[in-house]
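**Student:** Sequence and predicted structure below; questions after.
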Amino acid sequence: MFSGLIPTGDSLGHPLIAFQFTSPGEEILRLGSFRLKWYGVLIATAVLVGVNLSMRLAKSRNIDPEAIADLAIWLILGAIPAARLYYVAFEWQTYSQHPEQIIKIWEGGIAIHGAIIGGSIAATIFAKLKQLSFWQLADIVAPSVALGQTIGRWGNFFNSEAFGRPTEFPWKLYIPKDRRPFEYINSDYFHPTFLYESLWNLLVFIVLMWLFINDNRHHRLRTGSIFLVYLIAYSIGRFGVEGLRTDSLMFGSLRMAQVISLAGIAIGSIGLSWLYIRRRSLPDVV
């Protein structure tokens, strides 16, 4: 999976500690035509861990955990297809030549911003039908989303995708030649942006859990605050990491993930201002 700590030296002879990542491959095992891939296993693990955590958090807020289990089905049905369609839309030049590849989601190629949009729409419909507060549900689910992203990003590592520009930093990711962009074909090592984002998401998860637990004790946060903090914090990290990546989804000369991240920061900031400066509740379905 990775070569570990490797002593190296810089041009001045000072010792450095390098941490070199090398993917062992995208498959866990193959039995005939059956292939079990790390990407799919990690996504499934993220979903299962996230649902279990959300059900526990719901119970602490006196909300029926079974409602969260039902919501999880809605989120999966809304988020995963939307994440795939979002990705395919911006890579249509490639998929238009091979439309049979569109459904092969297990081979990678989903966009978290598409998942957030699709999941939010599904959650809004679910909340309306069940007459539950959308923002209360969002606060409960937000830590699980951050944790799921922490786990899911490692799928990019095993697929040798979503990496950054070439680097000679002490920490680096080896990318096989057949996965490198043409302009970097002679570069062996790249920024492990999957790791940067995974670690950032882990930090976001810790912050959200601290807010959630503290609010359970003191009841000082207004409904929707935790989700809005997630939106801002995740977007800040994604904006920075996206600037390093070589495979950004583009709209003209704009990196779409950075555009959406700026929108997320703005929406989150406006929402928190609405809650704590104007002292008003967020619009809700109930």
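**Tutor:** Done, it's in.
**Student:** Going by C-alpha atoms from here, please, whenever you check contacts or count neighbours.
**Tutor:** Fine.
**Student:** Go ahead and confirm residue 147 touches residue 203.
**Tutor:** No - under the criterion of CA atoms under 8 Å, residue 147 is not in contact with residue 203, lying 9.3 Å apart.
**Student:** higher neighbour count, the two?
**Tutor:** residue 147 (22 against 17; other CA atoms under 10 Å).
**Student:** show me what contacts the more buried one?
**Tutor:** 46, 50, 201, 202, 205 (CA atoms under 8 Å, 6 or more residues apart in numbering).
**Student:** mind checking which helix or strand the third one is in?
**Tutor:** For residue 201, the host element (DSSP states H and E) is helix 193-218.
**Student:** Show me what counts as buried in that helix.
**Tutor:** For helix 193-218, burial by neighbour count (16 or more other CA atoms under 10 Å) applies to 193-205, 207-209, 211-212.
**Student:** helices and strands around that helix, which ones?
**Tutor:** helix 134-152, helix 154-158, helix 225-242 (3 or more CA pairs under 8 Å, 6 or more residues apart in numbering; DSSP states H and E).
**Student:** what do you get if the cut-off is 10 Å, keeping everything else the same?
**Tutor:** helix 38-60, helix 134-152, helix 154-158, strand 171-174, helix 225-242 (3 or more CA pairs under 10 Å, 6 or more residues apart in numbering; DSSP states H and E).
**Student:** For my notes, please list the ones you listed in TSV and give distance to residue 253 for each entry.
**Tutor:** TSV is the format used below for the helices and strands packed on helix 193-218 (distance: least, CA to CA, whole Å):
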stretch	distance to residue 253
helix 38-60	29
helix 134-152	27
helix 154-158	24
strand 171-174	26
helix 225-242	14
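**Student:** gap between the two ends of stretch 209-225?
**Tutor:** Stretch 209-225 has an end-to-end distance of 12 Å (CA to CA, to the nearest Å).
**Student:** can you check stretch 58-74 too?
**Tutor:** Length of stretch 58-74, first residue to last, CA to CA: 16 Å.
**Student:** Return the distance of it from the chain's centre.
**Tutor:** Centre-to-centre, stretch 58-74 and its host chain are 22 Å apart (CA atoms, centre = their mean, to the nearest Å).
**Student:** Spatially nearest residue to residue 57 (excluding sequence neighbours)?
**Tutor:** Distances taken as CA to CA, 6 or more residues apart in numbering place residue 140 nearest to residue 57, at 6.1 Å, with adjacent residues excluded.
**Student:** thought the one you found was touching residue 71?
**Tutor:** No - the criterion here is CA atoms under 10 Å, and residue 140 misses it with residue 71 at 11.3 Å.
**Student:** more neighbours, those two?
**Tutor:** residue 140 (27 against 21).
**Student:** quick one, what contacts that one?
**Tutor:** Contact analysis of residue 140 by CA atoms under 10 Å, 6 or more residues apart in numbering lists 53-61, 63, 68, 208-209, 212, 224, 226-227.
**Student:** Please apply the same query to residue 163.
**Tutor:** 156-157, 172-175, 180, 189-195, 241-242, 244-248.
**Student:** put this beside the first:
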Amino acid sequence: MSSTAFNPIFLTWGPFTIRWYGFLITVGALLGISLALHEARLRQVDPDQIVDLVLWGVPFALIGARSYYVLFQWPFYAQHPSEIWKIWHGGLAIYGGLIAALLVTIIFTHHRHLPVWLILDIASPSVLIGQIVGRWGNFMNQEAFGAITSRAFLENLHLPNWIIQQMLINGHYRQPTFLYESLWNLLGLIILLSLRHRPHLFKQGEVFLTYVIWYAFGRFFIEGMRTDSLYLAAGLRVSQILSGILFVAAILMIIYRRRQQALSDYVSNQS
């Protein structure tokens, strides 16, 4: 850590310590929940259902995010098992959280007799908000960075000095890949919020699938720039592989569902 880096501790209150990492993740979650409740009302979904989903989804998402990270870093955690629980040191893999949250949403909507695609559409922009804000937790921890670069390169990006100084890690300036992903997600959020209520543009479920396409596309390239990736094998980054699969699968799902709908409409018109 650089001597000029921000203190990763947000607040100390008696025996309690709150780190920026956890604080920012909480802020992102609260902002996302607020947006989801507003959207639920617009789509005639009881907001209490969203609150219940959050109460189930958030804990399992955290467990999934941590489990995913620990799984692919098992040689380290096998030697240091006490570190498994210390999520305030970083080490929450977003894909693990998303997979866990998706499974909880599928089970929850089935149990409550809610349309799963509609709930996923409501949730997707909120997830992006959490990702946008959460990456700044990585910034405070000086993690999720890229290769060694120069101060001149960072200055040419017109970054404020406080970001540049935080990217001075172990004596070297680093690519701010956390920032690239946060900005990519911000752009995706703006696009989704601008377009999701356009008449006849998105069919139910396609806001969610568009989110998957957008995030997976950006993550594939940004992950290739990072130096702290999780690897499946030598040279095979887990998040790049998963991003590629999700990108293709979401596109194929949109095509398949639209063709099925067109076929259904055709059959109905012939009846």
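**Tutor:** Received the coordinates, thanks. As the structure is a computational prediction, the values presented were derived from the model and not from experiment.
**Student:** List the TM-score for the superposed pair.
**Tutor:** TM-score for the superposed chains, counting by TM-score structural alignment, normalised by the length of the second structure: 0.87, backed by 248 aligned residues with a CA RMSD of 1.6 Å.
**Student:** Look up how far residue 199 of the first structure lies from residue 122 of the first structure.
**Tutor:** Counting by CA to CA, the gap from residue 122 of the first structure to residue 199 of the first structure is 28 Å.
**Student:** Please apply the same query to residue 95 of the first structure.
**Tutor:** Distance from residue 95 of the first structure to residue 199 of the first structure, by CA to CA: 31 Å.
**Student:** Ok, residue 131 of the first structure next?
**Tutor:** From residue 131 of the first structure over to residue 199 of the first structure (counting by CA to CA), the distance is 36 Å.
**Student:** try residue 274 of the first structure
**Tutor:** 30 Å.
**Student:** Could you report the neighbour count for the equivalent of residue 168 of the second structure over in the first structure?
**Tutor:** In the first structure, residue 168 of the second structure lines up with residue 175, judged by TM-score structural alignment. Each residue near residue 175 of the first structure was counted by other CA under 10 Å, and the total is 23.
**Student:** residue contacts, residue 175 of the first structure?
**Tutor:** Contacts here follow CA under 10 Å, 6+ apart; on that basis residue 175 of the first structure touches 21-23, 157, 159-161, 163, 166, 185, 187-190, 192.
**Student:** buried set for the host helix or strand of residue 259 of the first structure?
**Tutor:** Using DSSP H and E, residue 259 of the first structure sits within helix 256-276. Going by neighbour count (16+ other CA under 10 Å), the buried part of helix 256-276 of the first structure is 256, 257, 258, 261, 262, 264, 265, 268, 269, 271, 272, 275.
**Student:** Neighbours of the residue nearest to the fourth one when sequence neighbours are not counted, how many?
**Tutor:** Same thing as residue 261 of the first structure. With sequence-adjacent residues excluded and distances taken as CA to CA, 6+ apart, residue 261 of the first structure is closest to residue 235, at 4.5 Å. Residues within reach of residue 235 of the first structure, counting by other CA under 10 Å, total 24.
**Student:** Check residue 135 of the second structure too.
**Tutor:** By other CA under 10 Å, neighbour count at residue 135 of the second structure equals 24.
**Student:** which ones are touching the counterpart of residue 63 of the second structure in the first structure?
**Tutor:** Here residue 63 of the second structure is matched to residue 81 in the first structure, going by TM-score structural alignment. For residue 81 of the first structure, the contacting residues are 87, 103, 105, 110, 114, 115, 118, 119, by CA under 10 Å, 6+ apart.
**Student:** For these, which two are the farthest from each other?
**Tutor:** 103 and 119 (18.8 Å; CA to CA).
**Student:** between those two, which one's more packed in?
**Tutor:** residue 119 (24 against 12).
**Student:** picking that back up, can you say which of the contacts of residue 175 of the first structure are buried?
**Tutor:** Buried among the contacts of residue 175 of the first structure (16+ other CA under 10 Å): 21-23, 157, 159-161, 163, 166, 187-190, 192.
**Student:** Those residues in strands, which ones?
**Tutor:** Using DSSP state E, the subset of those located in strands is 21, 22, 189, 190.
**Student:** Next, the contact list for the last one, please.
**Tutor:** Right, residue 190 of the first structure. By CA under 10 Å, 6+ apart, the neighbours of residue 190 of the first structure are 20-21, 163-169, 171-175, 180, 184, 244-246.
**Student:** Please convert the buried members of these into PyMOL selection syntax.
**Tutor:** For the buried members of the contacts of residue 190 of the first structure, the matching PyMOL selection, counting by 16+ other CA under 10 Å, is:
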select buried, resi 20+21+163+164+165+166+171+172+173+174+175+180+244+245+246
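**Student:** quick one: contacts for residue 43 of the second structure?
**Tutor:** 37, 118, 119, 122.
**Student:** ok, how many other residues are close to the aligned residue in the first structure for the third one?
**Tutor:** Yep, that's residue 119 of the second structure we're talking about. In the first structure, the residue matched to residue 119 of the second structure (TM-score structural alignment) is residue 137. Residue 137 of the first structure has 22 neighbours, counted by other CA under 10 Å.
**Student:** Distance check, the residue mapped onto residue 194 of the second structure from the first structure against residue 68 of the first structure.
**Tutor:** Using TM-score structural alignment as the criterion, residue 194 of the second structure maps onto residue 210 of the first structure. For residue 210 of the first structure, the distance to residue 68 of the first structure (CA to CA) stands at 21 Å.
**Student:** Residue 39 of the first structure too?
**Tutor:** From residue 39 of the first structure to residue 68 of the first structure the distance is 25 Å (CA to CA).
**Student:** next one: residue 226 of the first structure
**Tutor:** Distance from residue 226 of the first structure to residue 68 of the first structure, by CA to CA: 17 Å.
**Student:** Check residue 265 of the first structure too.
**Tutor:** 26 Å.
**Student:** Please apply the same query to residue 88 of the first structure.
**Tutor:** 29 Å.
**Student:** same check, this time on residue 261 of the first structure
**Tutor:** From residue 261 of the first structure to residue 68 of the first structure the distance is 27 Å (CA to CA).
**Student:** And residue 169 of the first structure, by the same measure?
**Tutor:** 43 Å.
**Student:** Equivalent analysis for residue 207 of the first structure, please.
**Tutor:** 22 Å.
**Student:** Repeat that for residue 192 of the first structure.
**Tutor:** 34 Å.
**Student:** got it, and residue 225 of the first structure?
**Tutor:** 19 Å.
**Student:** got it, and residue 129 of the first structure?
**Tutor:** Counting by CA to CA, the gap from residue 129 of the first structure to residue 68 of the first structure is 14 Å.
**Student:** These two - which one has more neighbours?
**Tutor:** More crowded of residue 129 of the first structure and residue 68, by other CA under 10 Å: residue 68, with 24 against 11.
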